[in-house]
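Asker: Build me a model:
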Amino acid sequence: MSDFGPDDKIVHGGPVPVYVQIAGVLRARIKRGDWLPMRPLPGEQRLADEFGVARMTARKAVRVLADEGTVFVVPQRGAFVSAPEHSGSGDAQ
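Answerer: Take a look at the predicted model:
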């Protein structure tokens, strides 16, 4: 996994897929404390607008974070930052 900073710009057409870059930036922002545990991330449309991508690309980035446990998705409510003990371990299978 590539390291991304919280203020990195997205490189369209680069070797790393855009949704992976966005997930990395969002992960870095969570680590920096921009969003606290149990607090919502910005909505898909807001992320899409910020990064200049389609809403589906923003959704895919959030799904990456959800799959790794960094955030959890509540249907009809959005994505929320996971509690620290549940985020990013990836060890439990």
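Asker: hey, let's count contacts and neighbours off CA atoms from now on
Answerer: Fine.
Asker: Show me where the chain has its helices.
Answerer: Along the chain, counting by DSSP state H, helices occupy 18-32, 44-51, 55-68.
Asker: Mind putting those helices into CSV with mean neighbour count and distance to residue 78?
Answerer: What follows is those, written out as CSV (neighbours: other C-alpha atoms under 10 Å; distance: least, C-alpha to C-alpha, whole Å):
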stretch, mean neighbour count, distance to residue 78
helix 18-32, 21, 15
helix 44-51, 16, 8
helix 55-68, 19, 10
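Asker: for comparison, sequence B:
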Amino acid sequence: MTVDLDGPEPLYEQIARVIAARIADGTYPPRRRIPSEAAIVEEFAVSRPTARAAVQRLVEQGLVQTVRGKGSYVVDTPQT
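Answerer: The predicted structure follows:
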């Protein structure tokens, strides 16, 4: 799965979908951290606000919870 830099869909939505797919396939297991905002910036070549928006989208979807000062973690049982 790749992001389409020139497509109509917002980049943060595309990145959130890629990370959600990795959560679903077990790449990022429950109770483990997803990549940091800095790592998302580097991997997807996007700005920090875009990376932050992608993580926030995952939080809104109930897939991830953010722990202040520690990072963002996959939830035990995703809320769908």
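Asker: Next, the TM-score between them, please.
Answerer: Once superposed, chain against chain, the TM-score is 0.95 (TM-score structural alignment, normalised by the length of structure 2); 80 aligned residues with a C-alpha RMSD of 0.8 Å.
Asker: Of the helices of structure 1, which is nearest residue 83 of structure 1?
Answerer: Among those, helix 18-32 comes nearest to residue 83 of structure 1, with 11.2 Å by C-alpha to C-alpha.
Asker: By how much does that closest one deviate from structure 2 on average?
Answerer: Here the mean offset of helix 18-32 of structure 1 against structure 2 after fitting is 0.3 Å, by mean C-alpha distance after the TM-score superposition for structure 1.
Asker: quick check: that helix aligns to which part of structure 2?
Answerer: The alignment of helix 18-32 of structure 1 onto structure 2 (TM-score structural alignment) covers residues 11-25.
Asker: Contacts for the matching stretch, please.
Answerer: Here stretch 11-25 of structure 2 makes contact (C-alpha atoms under 8 Å, 6 or more residues apart in numbering) with 1-5, 28-30, 44, 50-51, 53-55, 57-58, 63, 74.
Asker: now that stretch, how far from the centre of its chain.
Answerer: Computed by C-alpha atoms, centre = their mean, to the nearest Å, the separation of stretch 11-25 of structure 2 from the middle of its chain amounts to 6 Å.
Asker: try stretch 12-26 of structure 2
Answerer: The answer for stretch 12-26 of structure 2 is 6 Å, by C-alpha atoms, centre = their mean.
Asker: which one is the aligned partner of residue 40 of structure 2 in structure 1 nearest to, not counting chain neighbours?
Answerer: Alignment of residue 40 of structure 2 against structure 1 is given by TM-score structural alignment, with residue 47 as its counterpart. Using C-alpha to C-alpha, 6 or more residues apart in numbering and skipping the chain neighbours, the partner closest in space to residue 47 of structure 1 is residue 58 (6.1 Å).
Asker: which residue lines up with the one you found in structure 2?
Answerer: So residue 58 of structure 1 corresponds to residue 51, using TM-score structural alignment.
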